[in-house]
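J.: 3D model of this:
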Amino acid sequence: MIKTYKYHLSCHSMLHQHVLQFFDRIEFETGPFDLSFFDPDFLYIVKRHPSVLKKRSKAIYDVLKTWPQQDRSDLCQLIRDSNDIENICKGNFVPPTMDKNSTGINKLLRDFFIDLYTQVLDGAGFTTKYTTTLRDHFNVFSDKNKAVTLCPICGIGELKKKEDKTRDQYDHFLPKALYPLSAVNFENLVPSCKECNSFDAKGEADTIAVSSGKLFYPFDNSHKGISVEFHIAIDNIEPEKVDWRIDFVNPDGKRDEIESWKAIYKIDSRYSGHVKARIDKWYRRYWEHMHDRDIFFLTKKRRKKYYLKSLKREEELGLAFLRKPALEGFINESIMAKAELEARYYS
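T.: Here you go, the predicted structure:
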């Protein structure tokens, strides 16, 4: 990830906590199902969603209470471990997949957790109880992460802000279709640009299976970011056909996390395509600056320095991420494409 988010703890996180508390409560229970298994603060929502919450939680409990104690404890611990997103990202735990073909207790759990997300999280019971909506959460989250303008996952697309009419979707970092146990865990719900959340990029791919074993934790406060360098692998007289070599550097030395990020979000091909489609205009703007008669009194070296400095400032403000490194690589290493573009500009 280019940057990480600041986590926003809100009442929306309580749904996840209430569900974990339910499994903590029933771990050692074998008697009849009872509403006292739910936190009193959660009962209102349970009663508003009798089919999703009461009926399904009872079905899960009726199975678990017949199991040996060790098996019950193992499952409850599995649910807890599957929600330690930071630990999962470090590669210390691999949660089990539960796909649409799951049967038995896995199917009961999958349906329960997915419906928590699709029907309860922004449903009437929750919004009435806490007088809030997912849009409200997004607005406060956006304010808390005001410094993040570009998508922190790719650095290409822009994020929506609270002032925008629409909002970015919450992407399940671990896809809920495969890892439903963390479906309502807001450490697993990451706003991203449309492309990162599309089937052309991440989609419903198995984040963990595609990874090298370690992942960037989206809310890692110690993350020092990523820098990128563009180099000409094969020059071409047609700028859009230049082959690029893209190098990534992280001050923390998180090579495994970088490789996972590149694979999950198809970073190499997206970056290469983005630059190929824009390098002509980027270089033209640079060329016009270098030939601006109003600054001809400056040396060529200083004109170049000032232009790249302005791009660096855009990067620091989160307005552009790829333009400066790509343009620098093109200026310093291209011969054929650069000569072709300059011939066009002079003609």
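
J.: from now on I want contacts and neighbour counts done on CA atoms only, so please keep to that.
T.: Will do.

J.: now do stretch 171-180: distance from first to last residue.
T.: End-to-end distance for stretch 171-180: 13 Å, by C-alpha to C-alpha, to the nearest Å.

J.: name the residues of it that are buried.
T.: D171, H172, F173, L174, P175, K176, A177, L178, Y179, P180 (16 or more other C-alpha atoms under 10 Å).

J.: against F141, how distant is C76?
T.: Look at C76 and F141: by C-alpha to C-alpha, they are 30 Å apart.

J.: no, scratch that, I was asking about Y307
T.: 34 Å.

J.: equivalent analysis for H289, please.
T.: 39 Å.

J.: ditto for I79
T.: Using C-alpha to C-alpha, I79 is found at 26 Å from F141.

J.: do G155 as well
T.: Separation of G155 from F141 (C-alpha to C-alpha) stands at 19 Å.

J.: ok, back up a step: which of Y307 and F141 has more neighbours?
T.: Using other C-alpha atoms under 10 Å, the more surrounded residue of Y307 and F141 is F141, with 20 against 15.

J.: so the more buried one sits in a helix?
T.: Yes: assessed with DSSP: H, G, I helix; E, B strand; the rest coil, F141 lies in a helix.

J.: please give the structure of this sequence too, so both can be compared:
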Amino acid sequence: MLFNYRYVNHDIEKFQVWLDHLVKKVWCRNGGEYSLSLLHPDLKAVVEEIANDDSLTKDHLDGPIKIIDAIFQDQLDSDQRDQVSQWYDHNNDIEALCGNEPQKMPGTYAEIKSLNNNLESELKKFCKSLFQDIIHLKAVTSRTAEIDAHYKAFVTANDEGKCPYCGYNDIKGQHHNKREAYDHFLPKGTYPFNSVNFKNLAPMCHECNSSFKLQKNPLRHIDPIHKATGGRRRKAFFSFANVAPSITINMTIASAEVDKLIPSDITLTVSSPGRDEELESWMDVFGIEERYKAKICAKNDGKYWLVQAVDECANGRMTPQEIIDKIEQNANSNPWAEVNFLKRPFLKACKEAGVLP
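T.: Coordinates of the predicted model:
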């Protein structure tokens, strides 16, 4: 990704604390009958309030928690429960997984299934419902916070207004009544237990989220032929890292007829010293090369940038080198404004190709 989000501590994270207790202290316990008193006190109150709410027609928590607890206690042995407990810890250390730390091995639903088919089925339903349904219920939000409140706090702290995964699409900010969708960076359909972990959740533009990221797994190499994940583990950029990635974009243009420019005329070179795996993951998952080349070839993007530059030269207001210097200055001070981070290498390529006279 082109820049990092700043993490925002928020009351909505309380739900993850309840989940920590549920998995580690209740489901993974060794022996003893299940009772509501085993739950975190706040989760116990939520379960009871939901159970007594006649307006709710679905058993959101009490039944699913009991069903999964019975599987843990009756169908898993002590070693298997310890294994699930370890997977829980690893799956919620998002930064360590993105860094491909060898001592942190994530657990997938496929691995849960290898332990117990019933557990995999029930956990998948339960973890999916946590983000889709349960964290939005009044019994929960009255004790934590609404997700819209988290979003407002998030975009107030992260006010760039651009999507860090592509660099050019807008992210709705604090002055909008609507919000962007939260993406599960490590896909919730692959990894259990982190569907309400806000270090695995971040706003993402619609194009990145719905057209490119989808259910791709950034932690696994993507087969370039079949476009499927499942290969070797690799590092990925952590959305909330303290150190921002240093990404350099360069390009060359093979054709002097920029008005007829097509993607195959462009050679795009993207580098990030010492971050080759993270760069590969980002470019694979978000279709960066395809999207950047398409933007360069678009009439109202790259081709228009060149028209503006040529007009400046024709009117005698600036020389080609002065234009390049100005864009360089803009890209250094405001890289995400007016797509300066991409405009800079494109106009440099135009000058080198003799297109910018």
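
J.: could I get the buried residues of stretch 171-180 of the first structure as TSV with distance to N83 of the first structure and secondary structure?
T.: Output for these, formatted as TSV (distance: C-alpha to C-alpha, whole Å; DSSP: H, G, I helix; E, B strand; the rest coil):
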residue	distance to N83 of the first structure	secondary structure
D171	16	strand
H172	12	strand
F173	12	coil
L174	10	coil
P175	13	coil
K176	12	coil
A177	15	coil
L178	14	coil
Y179	10	coil
P180	10	helix
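
J.: possible to save these as JSON lines with distance to F38 of the first structure?
T.: Below are these laid out as JSON lines (distance: C-alpha to C-alpha, whole Å):
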{"residue": "D171", "distance to F38 of the first structure": "28"}
{"residue": "H172", "distance to F38 of the first structure": "26"}
{"residue": "F173", "distance to F38 of the first structure": "28"}
{"residue": "L174", "distance to F38 of the first structure": "27"}
{"residue": "P175", "distance to F38 of the first structure": "27"}
{"residue": "K176", "distance to F38 of the first structure": "24"}
{"residue": "A177", "distance to F38 of the first structure": "26"}
{"residue": "L178", "distance to F38 of the first structure": "26"}
{"residue": "Y179", "distance to F38 of the first structure": "23"}
{"residue": "P180", "distance to F38 of the first structure": "20"}
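
J.: kindly indicate which of the residues you listed lies nearest L341 of the first structure.
T.: Relative to L341 of the first structure, the closest of these is D171; by C-alpha to C-alpha it sits at 40.4 Å.

J.: contacting residues around the closest residue to that closest one other than its chain neighbours?
T.: Closest residue in space to D171 of the first structure, ignoring its immediate chain neighbours: V190 at 5.0 Å, by C-alpha to C-alpha, 6 or more residues apart in numbering. Taking C-alpha atoms under 8 Å, 6 or more residues apart in numbering, we find V190 of the first structure in contact with Y170, D171, H172, F173, P218.

J.: relative to P175 of the first structure, how far out is the last one?
T.: What that stands for is P218 of the first structure. 14 Å.

J.: contacting residues around stretch 124-143 of the first structure?
T.: Contacts for stretch 124-143 of the first structure (C-alpha under 8 Å, 6+ apart): 7-8, 10-12, 44-45, 48-49, 120-122, 161-162, 167.

J.: any idea how far that stretch is from the chain center?
T.: Mean C-alpha position of stretch 124-143 of the first structure versus that of the full chain (C-alpha atoms, centre = their mean, to the nearest Å) differs by 20 Å.

J.: are any of the contacts of stretch 124-143 of the first structure buried, and which?
T.: Buried members of those, scored by 16+ other C-alpha under 10 Å, are 7-8, 11-12, 45, 48-49, 120-122, 161-162, 167.

J.: so which of the residues you listed belong to strands?
T.: Among these, DSSP state E puts none in strands.

J.: would you turn those into CSV with distance to F248 of the first structure?
T.: Formatted as CSV, those follow (distance: C-alpha to C-alpha, whole Å):
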residue, distance to F248 of the first structure
Y7, 26
H8, 29
C11, 38
H12, 36
I45, 47
R48, 50
H49, 48
V120, 41
L121, 38
D122, 39
K161, 28
K162, 31
R167, 30
